[in-house]
Every structure is written in structure tokens, then in C-alpha cells.
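K.L.:
Give me a 3D structure for the following:
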Amino acid sequence: MSKKTKIVTSTGMEVRQKPLKLRIWNNRGHYLMFLPVFIFVLIVNYWPMLGIRYAFMEYKAGPAGPSWTGLTHFQRMFEASAFWDAFRNTLILSIVKLFLTTFASVVVSIFLNEMGNLFAKKTLQTIIYLPHFMSWAVVASIFTLILSPSSTGMLNGLLREWGILGANDSNIHFLATSSMWRPIFYLINIWKETGWGTIIFLATLAGISPELYEAADIDGATRFQKMRYVTLPALSNTIITVLILNLAKVLNLFESVFVLYNPAVYNVSDVIGTYIYRQTFSVARPDYGYSTAVGLFRSLVGCVLVLICNRASKKVRGRGIV
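P.N.:
Sure thing, here's the model as predicted:
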């Protein structure tokens, strides 16, 4: 006779639980329905993870098969100055971009919330949202045309018309100048992502009780004082939450950099994602083992960041992100 374990329900009642085999048999229909999904997840999400073994192998394009090398690729990675430059650039670009776009989203949200004309508010919101739905390839094409050093470049043309560039001065190659690339990158990201970021903050602003503003009016507060002492404190928890949730993704930078950078600005623009891409696809004989090792290192650091942000989220919001 099979043994039945005792469990206590939420009401405090003690009941006997059926054996696991019997429960599986009784619910066999549900398990059969779940089986295709389970197999799909295993094949699509987990089977490719077996490829991390190449991080410990010498595996280059060619007839020769992979051979075990241990931690050689990781040693090479930690000794490569180009890798550390890419790692540093990834952190700088991601974190600065995160803070700037969050700040811009908060400012735009507050001003949109203060607008009294509903039609103008909705029209402005639509215009601000539109860049988010453009692909990075389209955005890069637009700004490459605007910033082009050729005679068709709009910004160089304006600088000449305004007299900032003389007749004998050469056009400025904005995207190929190290000192200018990062500010341009930040401005493009603000232009593209600010509208989308305002959605969450406008939702928070819509939930602020009108009684708080009425009380501020009774106390004689100006519009600026109401923004400072009512609106911003109400947004503070949302701002912190957005920052925490996005800090976990700081290493996932690739497409926005890939479409804008070039060899002249690798020292300030090369990130881990583009570094891996070049090691794999931009060399005559790709070194799959080395690029896998770099990708594995990025994933491990990203996992640590997720755990840190999850702990911070539990302290701030009372619940984690995973």
C-alpha cells in the first residue's frame, strides 16, 4: 500500500496527499498538453547553451575540429587591452545613456502633464513617441545624412551659412571624431527613446491625487513649487524602479552602437557586443572559441548585475524583478 504524506492547508486543516506517481497519472492529460511546449523550450532556449563548451576549446573556421584548451581564451581575453576598452565603453555608454534618457523622460513627462490643452498634449505626445518605432538602421541613416562631412551634410552646410566654418575650412566629420561621438550618441538615444520612456511616468502622474494639488493651491504654492514638492516626490519611487530595472541590462548594448560607430572612433565607441561581432565576422578566420569566451564572460557579469538589481528591487519595491 502506497504511503500518503500529510500536508496542512491554508485553513489549518490536515489532509493526506496522494503519491506523486498517482497524481501524474490522474493529470496525464495536462502533462501531455504541456509536453510540446516543454520540448520547444528545451530545444530553443536550453539546447543552444551547450555551445558554451567552445569557450574552452580551440575552434576556428576550417576542416580541423575543436580541441580542448581549458582557460586559454579567458587568459587571452583578460590580457587584451581592446577587450577592457570595450568593457569600459560598454559601462560608460550604457549607464550615462540610462541616466540621460531617464532624466529627459521625467522632464518631458512633467511638462506634458502640465499642459492644459488636451489636443496639443496628445499631438505632442504622438510626435515624441514616433522615433521609438523607427529601427536603428533608419535612425542611423537619418543622422548620418545630417552629420555627413560631404557637401550634402545638413549640419556642415548650416555651419558654413552661419559663418562658423570658413571658406577654407574643411567639413567636420562628426561621427569620426572621438571627442564628438559620445555626445552625439547620447543625443540620438535621447531623441529616440525619450517618448517611450514618458509612458510609465505619465501613468504615475495620472495616479497622483488632485487633492494634493488643491492643498498646495490653498497654501499659495506656485506651479514650480507644486512640481517640486508634489510631482517629483510622487515620481521618485518610479524613477528609482526604472533605473534599477534597466541597470540589469547595461551590458546588452549592440545595435545602437553598431550602426553608428566606425574604426576611427573604436577607442570611445567599441562595446563588448561589437567586439564579439568583429572577432567572429570581421576577420579572415573567425576564432569561435575566443568570441564564445567573451560572450560567456558578458553573460556571467550580466547575471551578477541581475541578481544585484533584484536585491535592490526587493528593498525599494518590496518585490524582485525575477
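
K.L.:
CA only for contacts and neighbour counts going forward, please
P.N.:
OK.

K.L.:
which stretches of this protein form strands?
P.N.:
For the chain, the strands defined by DSSP state E cover 5-8, 14-17, 57-58, 67-68.

K.L.:
Find the one among the ones you listed with the highest mean neighbour count.
P.N.:
Neighbour counts (mean count of other Cα atoms under 10 Å) averaged over each of the strands of the chain peak at strand 57-58, with a mean of 20.

K.L.:
what packs against that strand?
P.N.:
strand 67-68, helix 288-317 (3 or more Cα pairs under 8 Å, 6 or more residues apart in numbering; DSSP states H and E).

K.L.:
which residues touch it?
P.N.:
The contact list for strand 57-58 (Cα atoms under 8 Å, 6 or more residues apart in numbering) reads 66-70, 287-290.

K.L.:
which of those residues are buried?
P.N.:
66, 287-290 (16 or more other Cα atoms under 10 Å).

K.L.:
between those residues, which is closest to Ala86?
P.N.:
Tyr290 (15.0 Å; Cα to Cα).

K.L.:
wait, the closest one sits on Ala55?
P.N.:
Yes. The pair Tyr290 / Ala55 is scored as a contact, 6.3 Å apart, by Cα atoms under 8 Å.

K.L.:
Touching both of those two, which residues are there?
P.N.:
Common neighbours of Tyr290 and Ala55 (Cα under 8 Å, 6+ apart) are His73.

K.L.:
Tell me, how many residues neighbour the closest residue to Phe99 other than its chain neighbours?
P.N.:
Nearest non-adjacent residue to Phe99, counting by Cα to Cα, 6 or more residues apart in numbering: Leu243, 7.6 Å away. Residues within reach of Leu243, counting by other Cα atoms under 10 Å, total 16.

K.L.:
this one as well, want them side by side:
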Amino acid sequence: MINSSSSGNMQRQLQRIGRNWGLYLLLLPAVVLLLCFTYKPMYGVIIAFKDFKPALGIMDSPWVGFKYFEKFFNSYQFSVTIKNTVFISLYSFVTFPLPIVFAILVNQLRANRFKRVFQTVTYMPHFISTIVIVGLMMILLSPGNGLIGSIYRLFGAEAPNLMGSASMFSSLYVWSDVWQHTGWDSIIYLAALSSVSPSLYEAATVDGASRWQKIRYIDIPMLIPTAVTLLILRIGGLLGVGFEKAYLLQNNLNISGSEVISTYVYKIGLLSSQYSFSAAINLFNTVINFTLLILVNYISKKYSENSLW
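P.N.:
From the prediction side, this is the model:
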């Protein structure tokens, strides 16, 4: 009975795939790329448990067990990189509601031409490369010839070296990211708001609801499922502070506040050629992120109706 039921489900799934073969064909290139560049290299994870020698190859390098994990946990850099990475990630969570607020504000605009121009202007920073963003920050914040330095000199004061301050690194990292991506990140929330039936707003208007009441009782409940999904994904990347911007903003003066896991892995792995050590650190990072993702999704599924699966 169970076999016939499962075979029937399989046949229905195959029929569904046959009816929509064109859509699955469009999906094929993405699946191939995922298999080639994500799943295929995963066998290399075992070098975290080996003393990898390029001349010997992965399989012939000697096993060392958890040697490199213990080396990382006992090193000075463990506490520094974990502290900086977690602090920047938690700091970024403070800005999580900003795209939601931005989407609600844009949705309230009634002049369509101004609305389109406003959206275009706020989306544009997303397409600026990270290295250009960091270059602009260096020009603006330079204590010598930058805008900040000029303002300080105008009042006869000495400008601080913000780019060389370890305590300011997290703020520079997070708020430059807010400027660059808030507009773009709001698109998914605007898409959710566009699915709201106009009849709901009309009924609320007839009942005498104010604009704030419409936002509170119509817009925000509509955005909660999307926001919860994105929040779960964000928590799943708690230790995943981006490498590129952190490395470009990093210098000898702010190193105590800017050394995160991704930059440390780069220096250990590619610059120092300690491949097994860097693989162990990165595997530790991945396991923590994956565990957080599973845990937060479980909690969300248990106490609400929203989850990834």
C-alpha cells in the first residue's frame, strides 16, 4: 500500500515536471553552476583534518585530526576575530528594519514620477563596486585633504583620523553598507506591499482609518512573513562578515577592530600558505552559521507560522 502510494506521488511529480519542462530547463544552468562551484569543491573540506602538502595532494597528506582547530581555539586571534565578527554582525542587525521603513515610506508616495526617480536614485549605490565605495570614504574622511578634514580646519580644529580608528571601524563598515544597500534591499518589501489588495485600503478609508493605522494594520502584517524569512537568513550568516570591504578598510592602525574571520582566513590561507589551518577556521565558521540557521528556523517554525522549510 505504501509502495503504491509513493509510486503514485512519483508519477504525479514526473507529470508536473513534464508539463513545466521549460521552467526546469531555465533552472538547469543555475543548478550546474551550483554543483560545479559549491558542491564539487566540498570534498576539499577534509584538508582541515590533514597537514595538507600541495606536493602530496589532498588524499596523500597525513591526517592530524583536530590539531588546527585546537590551534585556532588556543590562539590570541580566536578571541579577537570572533569578537570583531560578532560585534559587526550584531551592529548590522540594528539596521535590519531600515529597508522595511524605507519601503513603507516609498509606498506612501503618491506622485508616480517622483516615486520612480526617488527609487532609481536610492537603488544606484548598490551597483557601485565596493572598492569605489571605500575609495570615496577615504577621500571624504581623510584628515588631511578630505571633506571632514576641511570642515575641522574651518573651525580651527584638528580632524580625527576616522579611517585609522579601531573603535570607528564597525560604524564605518555598517553605515556605508546601509547607504549602499538600503534602497536595493527594500525592493522585496515593496513587492510584498504591491500584492496588497487596494480594496483593503479603500475599506480602511471608509472606516475612517488614518494613514498610520493603514500602515500598522495592513502594511506591517503583510511584511512580517518576508521580514522573518530574511531575518532567519541574516542570523544564519552571523559570522559571515564580508571579506572585501573589511579587507579594503583595514590598516595597521585599526587592525585590532577590523580583523574578522574572513580577513584572517585570507591572510592565513593565501598569504601564509597555511591551507589546513585556514580550512579549519573556515569550517568552524560554516558549522556555526549552519547551526544558527537550523536553530533559528526551528524556533520560528515552533512559535510562528513563518520558516524557511
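
K.L.:
still on that earlier bit, Ser151 of the first structure is nearest to which of the strands of the first structure?
P.N.:
strand 57-58 (48.4 Å).

K.L.:
Where in the second structure does that closest one fall?
P.N.:
Under TM-score structural alignment, strand 57-58 of the first structure corresponds to residues 50-51 of the second structure.

K.L.:
can you put the strands of the first structure in TSV and add distance to Val37 of the first structure?
P.N.:
Below are the strands of the first structure laid out as TSV (distance: least, Cα to Cα, whole Å):
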stretch	distance to Val37 of the first structure
strand 5-8	30
strand 14-17	28
strand 57-58	32
strand 67-68	35
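
K.L.:
Okay, helices next: where are they in the stretch 151-300 of the first structure?
P.N.:
154-161, 178-206, 210-218, 223-226, 232-247, 255-258, 266-269, 272-281, 288-317 (DSSP state H, counting those that start in this stretch).

K.L.:
For the aligned partner of Val301 of the first structure in the second structure, which non-adjacent residue is spatially closest?
P.N.:
Alignment note (TM-score structural alignment): Val301 of the first structure maps to Ile288 of the second structure. Distances taken as Cα to Cα, 6+ apart put Leu239 closest to Ile288 of the second structure, at 7.7 Å, once the chain neighbours are dropped.

K.L.:
Look up how far Ser256 of the second structure lies from Asp177 of the second structure.
P.N.:
Between Asp177 of the second structure and Ser256 of the second structure the distance is 21 Å, computed by Cα to Cα, to the nearest Å.

K.L.:
Just the endpoints, please. Distance across stretch 60-80 of the second structure?
P.N.:
For stretch 60-80 of the second structure, by Cα to Cα, the gap between its terminal residues amounts to 34 Å.

K.L.:
Quick check: buried residues in that stretch?
P.N.:
61, 67-69, 72, 77-78, 80.

K.L.:
try stretch 237-252 of the second structure
P.N.:
Quick answer for stretch 237-252 of the second structure (16+ other Cα under 10 Å): 237-243, 245-247, 249-251.

K.L.:
Need those residues in CSV (columns: distance to Ala159 of the second structure).
P.N.:
As requested, these are exported to CSV (distance: Cα to Cα, whole Å):
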residue, distance to Ala159 of the second structure
Gly237, 36
Leu238, 34
Leu239, 33
Gly240, 33
Val241, 29
Gly242, 29
Phe243, 28
Lys245, 24
Ala246, 23
Tyr247, 24
Leu249, 19
Gln250, 20
Asn251, 18
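
K.L.:
right, and out of those residues, which lies closest to Tyr123 of the second structure?
P.N.:
Lys245 (19.1 Å).

K.L.:
Can you find the partner of that closest one in the first structure?
P.N.:
Counting by TM-score structural alignment, the partner of Lys245 of the second structure is Ser256.

K.L.:
Can you tell me what Trp191 of the first structure aligns to in the second structure?
P.N.:
Trp191 of the first structure maps onto Trp179 in the second structure, by TM-score structural alignment.

K.L.:
Give the burial count for that match, as a bare number.
P.N.:
14.

K.L.:
Pull the distance from stretch 69-76 of the first structure to the chain's centre.
P.N.:
Computed by Cα atoms, centre = their mean, to the nearest Å, the chain-centroid distance of stretch 69-76 of the first structure equals 29 Å.

K.L.:
about what we covered before: of the helices of the stretch 151-300 of the first structure, which is nearest Val8 of the first structure?
P.N.:
helix 288-317 (28.6 Å).

K.L.:
what comes up buried for the closest one?
P.N.:
Buried residues in helix 288-317 of the first structure (16+ other Cα under 10 Å): 288-298, 302, 305-307, 309-313.

K.L.:
between it and helix 232-247, how big is the angle?
P.N.:
160 degrees (axes from the mean of the first three to the mean of the last three Cα atoms, to 10 degrees).

K.L.:
So which elements touch helix 288-317 of the first structure?
P.N.:
Under the contact definition 3+ Cα pairs under 8 Å, 6+ apart, helix 288-317 of the first structure sits against strand 57-58, helix 72-79, helix 232-247, helix 272-281.

K.L.:
Show me what the second one is packed against.
P.N.:
Counting contacts by 3+ Cα pairs under 8 Å, 6+ apart, helix 72-79 of the first structure packs against helix 288-317.

K.L.:
quick revisit: measure the aligned partner of the residue nearest to Phe99 of the first structure in the second structure to Phe290 of the second structure for me?
P.N.:
In the second structure, the residue paired with Leu243 of the first structure is Leu231, using TM-score structural alignment. Distance of Leu231 of the second structure to Phe290 of the second structure, computed by Cα to Cα: 14 Å.
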